[in-house]
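Novice: sequence and predicted model, in that order:
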Amino acid sequence: MNLIIRSGGHDFEGLSYVSNITFVLLDMSNLRSINVNIEEETTTVQVGATIGELYYKIWEKSKVHAFPAGVCPTVGVGGHISGGGYGVLMRKYGLTVDNVIDATIVDVNGRVLNRTSMGEDLFWAIRGGGGASFGVILSYKLHLVRVPETVTVFRVSKTLEQNATDIFNRWQYVADKIDRDLFIRLNLKPDNTKNTVHASFTALFLGDSERLVSVMNSGVPELDIQKPDCKEMSWIESELFWSSNVNNPVEILLERSFSPKFSKRKSDYLQTPIPRDGIESLWQKMLELRVVELVFNPYGGRMSEIGDSETPFPHRAGNIFKIQYSVNWDEEGVEAAAYYVNQTRVLHEFMTHFVSKNPRGAYLNYRDLDIGTSVVGNNSYTDGKVYGEKYFKGNFDRLVKVKTMVDRDNFFTNEQSIPPLRMRKKNMRK
């Protein structure tokens, strides 16, 4: 019988609560303790807590400390961290996994281990390789990062008629090189009623509006950011801004419910700017498909300074953007699901020429079963390599070695888990 581990948030492909075989669900959502130590600049958080709860507890203790995780407050800490979670602080401080100090895990033999007792190989694996392949993670100890008392945000939207093509083209060339205190997410959304595409630039800047305007006018003058476009606020208020809760009290971060929509996500990495004629063809394809949004998250800064093998997450230097393909829908039924999912596949295929290759990269926390699956309970190295190299590139083989060392019989398994090596007896005698 299969064991499925659910930390407390959500999973785009439902692997934390759905399987094709009989399973037992281990629900960790009540393990929500968060202990913040400002003197040490650390926090220990159990995996059932949400990002919103973590942010709230940090804010209660300090107005100048934060943790570089995501912007959706209902995401569960366990899956987010173990899968290499990112957020708007990543250009300054890296990923969640780059700021993990220790962890507590229950292994296949029922032993409760910390970093010292589990060893550096397993500790390496659960910081970006997905925790559910290796054991049951109970908690993480995290290093807190410093943020200014005042940060600045803006959200500016441009259409094709408002020079979105030139702005996007320029932004590609500076996104990974601009001041690391600045993170600008670019959302592309088709507007079929007006036959245009909206390009929305949403920013967090670790400083005041005056310096932000200077950075923007030097780096991307085409966007023409001015002080009235900017809003100065505290870091915790910026989290409300990013999660579209700006008019709500901070306590909304403690809510664990989220809209029960259907969704599909895919991912890519952009390493070379898209040519201008390619951008124009992208607009036409998005208008043709009508429903798929693209989200570009910039790299550079701290992300380019951390080696590809320091954690299982390998997509570091050389990447300009991580790209998310996003579609949500409310209609029930197989036909509706097939329609919307197919739209993401068509756009993903269209982007093949522009994105990373050999392998074409993918991001574990945007779980995507289209890129390959294994037979649950009998995961083969051959099958695992198909999706494993997309998620982990050259780190896949090291993850397999760790899996073989700590769970040779593959007790912890799912459709995209790390497989153990299954050695033939004659090879084992050598």
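Specialist: Thanks, I have it.

Novice: C-alpha only now, for contacts and for neighbours.
Specialist: OK.

Novice: was I right about D11 contacting L369?
Specialist: No: if you go by Cα atoms under 8 Å, D11 and L369 don't touch, sitting 11.7 Å apart.

Novice: between those two, which contacts overlap?
Specialist: Shared contacts of D11 and L369, defined by Cα atoms under 8 Å, 6 or more residues apart in numbering, are absent.

Novice: more neighbours, the two?
Specialist: D11 (19 against 16; other Cα atoms under 10 Å).

Novice: doesn't the more buried one belong to a helix?
Specialist: No: D11: not assigned to a helix; according to DSSP: H, G, I helix; E, B strand; the rest coil it is coil.

Novice: give me the nearest residue to it, chain neighbours excluded.
Specialist: R367 (7.3 Å; Cα to Cα, 6 or more residues apart in numbering).

Novice: count the neighbours of the one you found for me.
Specialist: If we define neighbours as other Cα under 10 Å, then R367 has 21 of them.

Novice: now do the contacts for V36.
Specialist: V36 neighbours (Cα under 8 Å, 6+ apart): T42, T43, T44, K57, I58, K61.

Novice: got another one to weigh against that:
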Amino acid sequence: DQVANVVTEALSAHGKNVKVTSGRHCYEDFVYNDQTHAVIDMSALNQVGFDPDYNSYFVDAGCENWTVYRTMLNAFNKTLPAGSCYSVGAGGHITGGGYGLLSRLHGLTIDHVTAIDIVTWDARSSTAKMRHVSEKSSDAAERDLFWALRGGGGGNFGVIVRYYFADPPTAPDHATVWNLAWDWSDMTNAGFANLLAEYADMVTTMPNTDWSLLCLTHVTNGQLGMTLQIVSPAGTSFTEHRRRAEASVAGAKKRFSAIAPAVRLMKPLGGHPYISAVPKSESAVHLTYLEALQDLNGIGPNQFFKNKSAYMKKAFPTDQVDAIYHWLNVTPAGANLSQALVQVDSYGGEINKRSSTATAVPQRSSIMKLQYQTYWNNDSVPGNRNAAPYLAQAETQLTWLNDLYRAVYAQYGGTPNPANDTTGTVGGCYYNYADSQLGTHAHGDADKALWLYFLDNLRNNPRNLVSVKKHWDPENYFHHAQSIPVK
């Protein structure tokens, strides 16, 4: 009721210029921009617990990932297959899909959500109402809303207050983390192609208990790197876990040994998670699950950055390999690309056991999820960040990233658009990795972006996001640059 009162007050006073925030990790200015008059900040609603009335565990929308992990593990020996970045807010993260380090083992976080508390807005009566929606809701429209909230993203249908999980995964007892690095000076074009081919093969054949991250950093970083995390199902003894983990590490060492000499990781690789500790040992490190979460939960220092995404359903074709290699070896004048990278996360496993229409996330046949990233710093201060030299630097960084992205996906029209792909290689983009350059409502091309995020779940399937939006928010009070449209 308190949240409903706040929503009523905010929307009555500021109309359609109200935005909602939780962890403040949006990749774009969807919340904080000159059109926003008021912000509903959910971060104070940050409880994790068990609700006997619903016989379910719950996570408030304002919780950060690290709070969720620590509380669920320490109090209930449970966990979620959510993201690695410790300060990301549950409100937006989960509703956008909630991909994380255990997703190959347990699926996306939305696959475990069994009910959601959400405040919706009735523009005709100017009133907000708290609703508890689930697949068991008696109202078909509420069941459709529950479907849309599992993957349809934040800021579209109302204000999410709480997520419920009837039977979240039991937390693993043990985890092993292993890092491998190569010097760029030892990496040839042929070696780079072999690296990408071997990595794609590894992530399609490794057990679901394994998760991996490949950091294809720019040549000015000096090194490329890979992280492998191995967990064991709850109840596995440490002796058995260690045997399994060391077998996985040995297999990976053998697989990559012929590509280039392996070296210690001596520089931060950046990305998400931020691989920062140096030097990293080549030996596998055996940890408790909580220690492994802490080891891989970094986000790095605050700085400027831009991100783009892609899903891959098959290994990298030759034209993509050549484009990535070329642009990772190009340094435009005025650019600082030492923190730029193409990050390749392993995908699949349990994620792909759901149908493309089970939730609003349609990507259920991918093997890898990519992030194209560039980070940079300058000596600007609030108020002068748009001064000429800073804008010039930003344009240089962004132009390089966009040129890389367009080159990689040139045969599909410059984006990983499966509608233009006769080979079944690419699968669109991830809504939680928002990218305004794919299209926005202000530029009249938001549908281009939304198609890449949601494919046929946007409009074409019988149950689709646009129809849910039209029912629950026909006046479009909850909107942003890439929000679900009402028609």
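Specialist: Right, received. Where do you want to start? Values in this document were obtained by computation on a predicted structure and should not be read as measured data.

Novice: what TM-score do we get after superposing?
Specialist: TM-score of the superposed chains, computed with TM-score structural alignment, normalised by the length of structure 1, equals 0.85; 396 aligned residues with a Cα RMSD of 2.6 Å.

Novice: so which of the contacts of V36 of structure 1 is surrounded by the most neighbours?
Specialist: Going by other Cα under 10 Å, I58 tops the contacts of V36 of structure 1 with 24 neighbours.

Novice: what's the counterpart of it in structure 2?
Specialist: Counting by TM-score structural alignment, I58 of structure 1 lines up with M72 in structure 2.

Novice: which residue in structure 2 lines up with E293 of structure 1?
Specialist: So E293 of structure 1 corresponds to L341, using TM-score structural alignment.

Novice: and the furthest pair within the contacts of V36 of structure 1?
Specialist: T44 and K61 (13.7 Å; Cα to Cα).

Novice: tell me the contacts of the spatially closest residue to K264 of structure 1 that is not a sequence neighbour?
Specialist: Nearest non-adjacent residue to K264 of structure 1, counting by Cα to Cα, 6+ apart: V327, 5.6 Å away. Applying Cα under 8 Å, 6+ apart to V327 of structure 1 gives the contacts S263, K264, R265, V291, V292, E293, Y340, V341, T344.

Novice: which SS class is G110 of structure 1?
Specialist: coil.

Novice: tell me how many other residues surround the aligned partner of S214 of structure 1 in structure 2.
Specialist: Mapped onto structure 2 by TM-score structural alignment, S214 of structure 1 lines up with A247. For A247 of structure 2, the tally of surrounding residues (other Cα under 10 Å) stands at 12.

Novice: and G222 of structure 2, by the same measure?
Specialist: By other Cα under 10 Å, 15 other residues sit near G222 of structure 2.

Novice: surely the residue nearest to D11 of structure 1 forms part of a strand?
Specialist: No: in this structure, R367 of structure 1 is coil, not part of a strand, as judged by three-state DSSP.

Novice: still on that earlier bit, ok but the residue nearest to K264 of structure 1 is inside a helix, no?
Specialist: No: per three-state DSSP, V327 of structure 1 lies outside any helix segment and is strand.

Novice: tell me how far it lies from D229 of structure 1.
Specialist: From V327 of structure 1 over to D229 of structure 1 the distance is 28 Å, taken as Cα to Cα, to the nearest Å.

Novice: ditto for K385 of structure 1
Specialist: 47 Å.

Novice: of the two, which one has the most company?
Specialist: K385 (22 against 13).

Novice: what's the counterpart of that one in structure 2?
Specialist: K385 of structure 1 maps onto D447 in structure 2, by TM-score structural alignment.

Novice: again, but for V346 of structure 1
Specialist: That one, V346 of structure 1, aligns with D403 by TM-score structural alignment.

Novice: roughly how far does its match sit from N77 of structure 2?
Specialist: 46 Å.

Novice: comparing these two, which residue is more hemmed in?
Specialist: Using other Cα under 10 Å, the more surrounded residue of D403 of structure 2 and N77 is N77, with 17 against 14.

Novice: that one reaches A171, doesn't it?
Specialist: Yes: judged on Cα under 8 Å, N77 of structure 2 makes contact with A171 at a distance of 5.6 Å.

Novice: relative to R408 of structure 1, which of the contacts of V327 of structure 1 is nearest.
Specialist: Using Cα to Cα, the shortest approach to R408 of structure 1 within those belongs to R265, at 31.3 Å.

Novice: how about that closest one, secondary structure?
Specialist: Under three-state DSSP, R265 of structure 1 comes out as strand.

Novice: skipping its backbone neighbours, what lies nearest the residue mapped onto it from structure 2 in space?
Specialist: Using TM-score structural alignment, the equivalent of R265 of structure 1 in structure 2 is N307. Nearest residue to N307 of structure 2, sequence neighbours excluded (Cα to Cα, 6+ apart): Q373, at 4.6 Å.

Novice: burial of that neighbour, as a residue count?
Specialist: 23.

Novice: contacting residues for the counterpart of it in structure 1?
Specialist: With TM-score structural alignment as the matching criterion, the partner of Q373 of structure 2 in structure 1 is S326. Contacts for S326 of structure 1 (Cα under 8 Å, 6+ apart) come out as S263, K264, R265, K266, V292, E293, L294, V295, T344.

Novice: so S326 of structure 1 versus K57 of structure 1, what's the distance?
Specialist: For S326 of structure 1 relative to K57 of structure 1 (Cα to Cα), the value is 30 Å.

Novice: secondary structure class of the residue lying closest to W327 of structure 2 once chain neighbours are set aside, three-state.
Specialist: Spatial nearest neighbour of W327 of structure 2, excluding adjacent residues (Cα to Cα, 6+ apart): L404 at 5.8 Å. When classified by three-state DSSP, L404 of structure 2 comes out as helix.

Novice: any idea how far the helix or strand encompassing Y390 of structure 2 is from the chain center?
Specialist: Assessed by DSSP states H and E, Y390 of structure 2 sits inside helix 388-408. Between the centre of helix 388-408 of structure 2 and the centre of its chain there are 22 Å (Cα atoms, centre = their mean, to the nearest Å).
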